[in-house]
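Chemist: I'd like to go over a predicted model; first the sequence, then the structure.
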Amino acid sequence: MQENSITTASRFLSQIRKKNVVYITVKNKDYIRTSQIRHILEENSAFFRIYSSEKSNPVSRALDLRCRISSMDIREADVVIIGFLPQLLLKAVKKKIAGNDACYRNGAAIGDGSDACHKTFLVAEMFLSLYDTVISDRHLFADGGVLSHLLKRLDKMTIEAADLVVTDTKANADYLSRLYDAGRDKFETLYLEADKEIYGATYSSSSLNVLYFGSGLPLQGTDIVLDAFAMAAGKNVSCTNNCYGNADSGIEDHSPRYITCTYVGSTKEIPRKILDKARSNPYIEIIPWLPQNLLAKKIAQADLCIAGHFNPNIGKADRTIPGKAYIYEAMNKKMILGDTTANHEIFVEDNRHFFVKRGDPQKLADAIAEFIKDNSDNNQEISQADAKL
């Protein structure tokens, strides 16, 4: 994996350093990005407050936060960061800090120059475009219609109103810059990082487990994943080289080793035929949902993790790095990634990272079998070396 930490040359970092910062996010408090920003603020800001929502969906969370903005302690903030969906909160936040911005005209300070008169630096952390998500990704409404134009307007207004726009990938920044004819220098990329207090590095045993987890969004290509699982799960990948279960015994272990697959998440986007085939495979475990601590344990038990994204028809899948990839990396897991522009920004193909063409379950199944087979041989070699030590 290429360098992923925020750099000292970062405009975002320079703006929050030793400043009073407010972070308002249309996400829950334990979301991966919320935790990441919290750690950054702990290390760099003079003082910070975080406002999030535990409601069940983005719209209800945005409404919850809008109702609370009037009581939020924002007026004295040097920097306000609006996270995940700033489009839904920007107008209310701008109104709240209007007293600060009224001290400025054409970028120059007016008034008596007292501490009560200061301009708030506004950061829009645009994880996604409303237009791209609702129209191009989910296909909820027709492109070119009234709602389509409204969503584009909200995106554009947010970019124009912000002093800095933070995205999760360079590909996403390029896309937003082109779509809304905005200067590329207004954007900065801050890649995701997993919370290592929850997802710490682990080292697997000689088990042969494959894991995928996801929310079931269309761009993830969960149908591709489960179809590949149905092809790969149950395959015998017995060790062929240096197969010593116990190095002292001198007896090679060629006992059967079968691929087992665990799928954690929604199956609503998966066709019935694929779902039935997966459910009938005794080597596949399907779990609807797990809390973070139990999910971390499941990942720890896996020898290979599937990251994605794999949907071949949604452009956003090519511009987005799966959040789970950062978690797998933090836990020192081998992973298979979708062959996308965004993934290539920070990952390089090696013996821990493998890229598979989007939309091809057979290639994904073959890659799983190849990785697991190699892992089986390597684990036997490690077991032999450990026993000698």
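Modeler: Here it is on my side, so go on.

Chemist: make it CA atoms for all contacts and neighbour counts henceforth
Modeler: Fine.

Chemist: So what's the residue count around residue 105?
Modeler: As a burial measure, residue 105 scores 9 neighbours (other C-alpha atoms under 10 Å).

Chemist: cool, residue 94 as well?
Modeler: Residue 94: 17 neighbours (other C-alpha under 10 Å).

Chemist: Which strand or helix spans it?
Modeler: Using DSSP states H and E, residue 94 sits within helix 90-96.

Chemist: Got another one to weigh against that:
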Amino acid sequence: MAMVSLERWMTSPNLFAMDKPTLLILGVQLESEGYPNVLHRVAALQDSAHFSVSKIHYSAWATSTQRSAGLGRVLRNFWRMLAAHCAVLFCYLRHPPIDCIYVPYPGTLLLWALSFLPRRSKRVVVDTFISLYDTVVLDRGLLRENSLAARLLFLLERRALRAASINIVDTEQSASHLCALFGLRAEQVLAIPLSTDEENFIPVTEQADPARCRVLFVGTLIPLHGVQTITAAAALLADRVDIEISVIGDGQQAAELEQVLAANPGCLNWQRQWMSSQELAGAIAESDICLGIFGDTEKTQRVLPLKLYAYARVGRCIITAATECTERFSAGVDYQPWHTVPAADPQALAQAIVELADAPAARDELASNAVRFYRDRLSNVAAQQQLQAVLLGGT
């Protein structure tokens, strides 16, 4: 079994600069390109000149725990999760007092356990990102809302989030939702944009092909993505042989996509196997139009998914649902960062694709606007500045 990663005292050069605030990164996160917000946010903090940084980390899951199926996989994940939390908590209890603790996503179980233990810091900042209860129960419906398991999950997460000084989410709408759902004070929840992979995802000028328009959707096929809306729009565009719609990803609603493709694929094709960051960046760069989210769930209104960050960073024309979140993010800018359509409206989506497929100049303008919007509102520099201020004690 892998040992706990301790990057503190003698292993951290910043720790000798005693005039700096001390920061402990405490977590069970998987630091891989599959979780870019975690990977790049933690790396930036470790390189920060503003803190003396130490780190206690043990990944709660790994590739090896996913190779089996059924009960074997469940047991592997359970024991790995239990070992990770126990190891991190043991080292935490031996750690001297610190100015601030930062807990990367996922931190719910760790925070819940910390709520019963002596504090090593008066300030605990957790990257909550998304609520476990909201995702499992309210959004995906994997547990019945009135079931005992759902109720226990709610109580566990409420205690965990209330134990944090600051909970970080990525949108103002998610912050308000978290406060309402768990009874948190408004000052306990702050919105900071996600951190992303800016090494593989770089601005690339579109190489338009006059004979075809390449439309791309990337996602995990969960309800808020609105897969049905995309497939229905593709069916409406079946006679447009110059429009190609590609889907990359797999997930909860994959079976529905399978049925559509088996019946009448039309202009739709599916790359089910997930790609590396480099491959995804390449796929986005080769597209002309990129699709965001179109679901009719409540959660659709309050999220700005990571795919929109990637599309904007590369510089592609984006079509996504008009939501409270997209309206709030684009408020105050004098340009249009994306083209919006009503949620869960295949006709409107199909019409928007046709209009932009037939108007390369409009696509170019939206692509340029997306790059500008990423730089102004979504970049890692912008997010890191906000996070550092929170860790230092500001809001």
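Modeler: Done, it's in. Predicted model only: the values in this text are computed from it and were never measured.

Chemist: Give me the TM-score for this pair.
Modeler: Once superposed, chain against chain, the TM-score is 0.73 (TM-score structural alignment, normalised by the length of structure 1); 319 aligned residues with a C-alpha RMSD of 2.8 Å.

Chemist: related to what we said a few turns ago, could I get the buried residue list for the helix holding residue 94 of structure 1?
Modeler: 90, 93, 94, 96 (16 or more other C-alpha atoms under 10 Å).

Chemist: which stretches of structure 2 form strands?
Modeler: Here structure 2 has its strands, by DSSP state E, at 5-7, 22-27, 52-57, 100-103, 124-126, 166-169, 189-191, 213-218, 243-248, 268-271, 289-291, 317-321, 339-341.

Chemist: could I get these as CSV with mean neighbour count and distance to residue 236 of structure 2?
Modeler: CSV is the format used below for those (neighbours: other C-alpha atoms under 10 Å; distance: least, C-alpha to C-alpha, whole Å):
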stretch, mean neighbour count, distance to residue 236 of structure 2
strand 5-7, 15, 53
strand 22-27, 24, 47
strand 52-57, 25, 50
strand 100-103, 25, 46
strand 124-126, 25, 45
strand 166-169, 24, 37
strand 189-191, 22, 38
strand 213-218, 23, 14
strand 243-248, 20, 11
strand 268-271, 16, 11
strand 289-291, 26, 16
strand 317-321, 26, 17
strand 339-341, 19, 16
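
Chemist: Take those and lay them out in TSV including distance to residue 347 of structure 2.
Modeler: Output for the strands of structure 2, formatted as TSV (distance: least, C-alpha to C-alpha, whole Å):
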stretch	distance to residue 347 of structure 2
strand 5-7	52
strand 22-27	45
strand 52-57	48
strand 100-103	43
strand 124-126	41
strand 166-169	33
strand 189-191	33
strand 213-218	16
strand 243-248	15
strand 268-271	16
strand 289-291	15
strand 317-321	13
strand 339-341	10
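
Chemist: looking at those, which is closest to residue 200 of structure 2?
Modeler: strand 213-218 (15.9 Å; C-alpha to C-alpha).

Chemist: thinking again about what came up before, wait, which of the buried residues of helix 90-96 of structure 1 is closest to residue 219 of structure 1?
Modeler: Using C-alpha to C-alpha, these come closest to residue 219 of structure 1 at residue 90, 26.5 Å.

Chemist: and the closest one, what pairs with it in structure 2?
Modeler: In structure 2, the residue matched to residue 90 of structure 1 (TM-score structural alignment) is residue 111.

Chemist: Also residue 185 of structure 1?
Modeler: Under TM-score structural alignment, residue 185 of structure 1 pairs with residue 187 in structure 2.

Chemist: now that match, nearest residue through space, not along the chain?
Modeler: Leaving aside its chain neighbours, residue 187 of structure 2 sits nearest to residue 166 (7.5 Å; criterion: C-alpha to C-alpha, 6 or more residues apart in numbering).

Chemist: Surely the one you found is in contact with residue 189?
Modeler: Yes: using C-alpha atoms under 8 Å, residue 166 of structure 2 is in contact with residue 189, at 5.6 Å.

Chemist: Alright, I will stop here.
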